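> coordinates only, sequence not included:
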C-alpha cells in the first residue's frame, strides 16, 4: 500500500469515526469504564474498521490482520500501544494508518470495539506449502533450542488459541501478516514486546515464513 493510498484510507475513516463518536456523545471517564457495549462496538467496527478489517473482524487479505475471535484484552493493549503516551516521543507500536484511529478512541470505545471483535467467529485459515508447514510445525511445537528459540506453543497454546490477557490468539491468521509482524519484531520497527523481539531476531527469514505458514492452518 503506497503513502497516498494510506492517506486516503486514514482521512476517509477518520471522518467516519468522527461522525460515530460525535453522534453518540461519547464521554466515558477513564476511571469509570462500563461493561463493554457490543452494539456500540459493532457500530464502530462497521462504520470505521470494516474497510481494512471487515465488518466482523475477518479481513480480506494479509495486508490487515483478522481481529475476529482475538482476545479483547490483547486488542485493547495494541490500540493503546499505537498511541503516544505521556512522557514519550513516539508510540510503542508505530503504524501510520492505525495511530490516528487509536488516538481518537476513548478508553470505553476501545473496550467496546475490542469486545465486539472478540465475540465474532474467525474464518478458517489454510496452509498451502507442505514443506514450510513441516518446518513451522517443528518450531511451533519444539522451538529451536540451538538458537535459544522456545516453542511457540508454550505461550500461544498447541492450537494457537493464546491465553486471554497474556498471549494473543494466532490460529488462522494470514501468513503474510504474521511474516510482516515477525520481521518488524526482528528489525526493531515494532517495539511493544521485548521477548518477541528477541525471539524473532533469532529466526531466519525462511523460519519466519515457515512458522507463519503453519499458523495460517492452525485451528
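On my side now, so go ahead. In this text the structure is predicted, and so the values were computed from the model without any measurement.
> going forward, measure contacts and count neighbours with C-alpha atoms only.
Will do.
> name the helices or strands packed onto the lengthiest helix in the chain?
Across the chain, the helix with the greatest residue count (assigned by DSSP state H) is helix 3-24. Judged by 3 or more C-alpha pairs under 8 Å, 6 or more residues apart in numbering; DSSP states H and E, helix 3-24 is in contact with helix 38-44, helix 98-104.
> need the residues that contact the first one.
Spelled out, it's helix 38-44. By C-alpha atoms under 8 Å, 6 or more residues apart in numbering, the residues outside helix 38-44 that reach it are 17, 20, 55, 109, 111-117.
> neighbour-wise, give me the winner out of those residues.
When neighbours are counted by other C-alpha atoms under 10 Å, residue 114 leads the contacts of helix 38-44 with 30 neighbours.
> that residue and residue 61: what is the separation?
20 Å (C-alpha to C-alpha, to the nearest Å).
> swap in residue 42?
21 Å.
> again with residue 157
Counting by C-alpha to C-alpha, the gap from residue 157 to residue 61 is 24 Å.
> hang on, isn't residue 46 packed against residue 53?
No - the criterion here is C-alpha atoms under 8 Å, and residue 46 misses it with residue 53 at 9.4 Å.
> more neighbours: which of the two?
Between residue 46 and residue 53, residue 53 has the larger neighbour count (other C-alpha under 10 Å), namely 22 against 17.
> adding another structure so you can compare the two:
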C-alpha cells in the first residue's frame, strides 16, 4: 500500500466526515411525540399549555425550538427549570421535538379590545419616532413567524408570556449567544410598559383571520 494511497484515502475520509457533519439535522415528528411526553406537563400535550406562564409551542418552527433548547442546554439562555429536562438531549432529540410541535396548531387567543388599536399600530407599523421597526417585518402579518430565517411564531401566544419576554429583552436580558436575541434587545429598548402591554395583548389575539381582517381594513 503506497503512501500516496494512504494520504488519498485519509483526505477522502476527512471530506466524507465533513460532509456528514454539515448535513442538516431533520426532525421526526413521530419520534418527537414520545420524546415530548414530559414537556406536556408544562407546555400541554399538544403544545397549548393551560397556564399562561408557559409558552405555547404548537405551530412553532422546528429549527427555532431546537435552537432555543440548545441555548438553554449550553447555558447561553438561562432557564433553571428546563435544565432538568434537557440535560441529556441530543441534537436529534431537539429537532424531533421541534418537528412534533411544528405539526401542531396553536389555539388562538383573544386580545383586549381597548389595546388593539395601539398594539396593531406597533405590530404593523412600528414607531418612527423611536425607530422601532414593525414586528411583522420578521414575524409575519399573521404572526406565524419565518421558519426559514428562524424567526418564531408569535400569533396566539399568551400575553403574560410575551410581556415578560419583551420586558426582559428591553432590560438587556436577551440570549447572550443568539443573534435574534440581540436584535430583540435593540428593538425592545424604546418600548414603554404601555407599549408592551398593547403589543402582548394584540399578539395573543393575532392569527390568520385577524391578520386578514386588519389588511382589509387598511
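Yep, that arrived. Keep in mind that what you see is a predicted model, and the values were worked out from it rather than measured.
> hang on, the earlier thing: ok, residue 157 and residue 61 of the first structure, which is more surrounded?
residue 157 (19 against 16).
> skipping adjacent residues, who's closest to the counterpart of residue 56 of the second structure in the first structure in space?
Under the alignment (TM-score structural alignment), residue 56 of the second structure maps onto residue 66 of the first structure. Spatial nearest neighbour of residue 66 of the first structure, chain neighbours left out: residue 58 (4.8 Å); criterion: C-alpha to C-alpha, 6 or more residues apart in numbering.
> map residue 98 of the second structure across to the first structure for me.
By TM-score structural alignment, residue 98 of the second structure lines up with residue 114.
> check contacts around that match.
41, 71-73, 75-76.
> mind redoing it with 10 Å?
36-38, 41-42, 45, 57, 67-77, 79, 108 (C-alpha atoms under 10 Å, 6 or more residues apart in numbering).
> preserved in the second structure, out of these?
Retained contacts for the contacts of residue 114 of the first structure in the second structure, judged by both residues aligned by TM-score structural alignment, their matches' C-alpha atoms under 10 Å, are 36-38, 41-42, 45, 67-77, 79, 108.
> counting neighbours, which of those residues end up buried?
36-38, 41-42, 45, 67-76, 79, 108 (16 or more other C-alpha atoms under 10 Å).
> now do stretch 202-209 of the first structure: which range of the second structure does it align onto?
The aligned range for stretch 202-209 of the first structure is 190-197, by TM-score structural alignment.
> list the buried residues for the matching stretch?
191, 195-197.
> spatially nearest residue to the residue at minimal distance from the centre of the second structure (excluding sequence neighbours)?
The C-alpha lying nearest the average C-alpha coordinate of the second structure belongs to residue 152 (C-alpha atoms, centre = their mean; 3.4 Å). Leaving aside its sequence neighbours, residue 152 of the second structure sits nearest to residue 145 (C-alpha to C-alpha, 6+ apart; 4.8 Å).
> the one you found matches what in the first structure?
Using TM-score structural alignment, residue 145 of the second structure lines up with residue 162 in the first structure.
> so what's its match up against?
Residue 162 of the first structure neighbours (C-alpha under 10 Å, 6+ apart): 70-71, 153-156, 168-171.
> which of these still touch in the second structure?
Where the second structure agrees (both residues aligned by TM-score structural alignment, their matches' C-alpha under 10 Å), the contacts of residue 162 of the first structure reduce to 70-71, 153-156, 168-171.
> show the buried residues in the residues you listed.
Among those, the ones that count as buried (16+ other C-alpha under 10 Å) are 70-71, 153, 155-156, 168-171.
> mind putting these into CSV with secondary structure and distance to residue 12 of the first structure?
Listed next are those as CSV, based on DSSP: H, G, I helix; E, B strand; the rest coil; distance: C-alpha to C-alpha, whole Å:
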residue, secondary structure, distance to residue 12 of the first structure
70, coil, 25
71, coil, 27
153, helix, 39
155, helix, 37
156, helix, 35
168, coil, 29
169, coil, 29
170, coil, 29
171, coil, 31
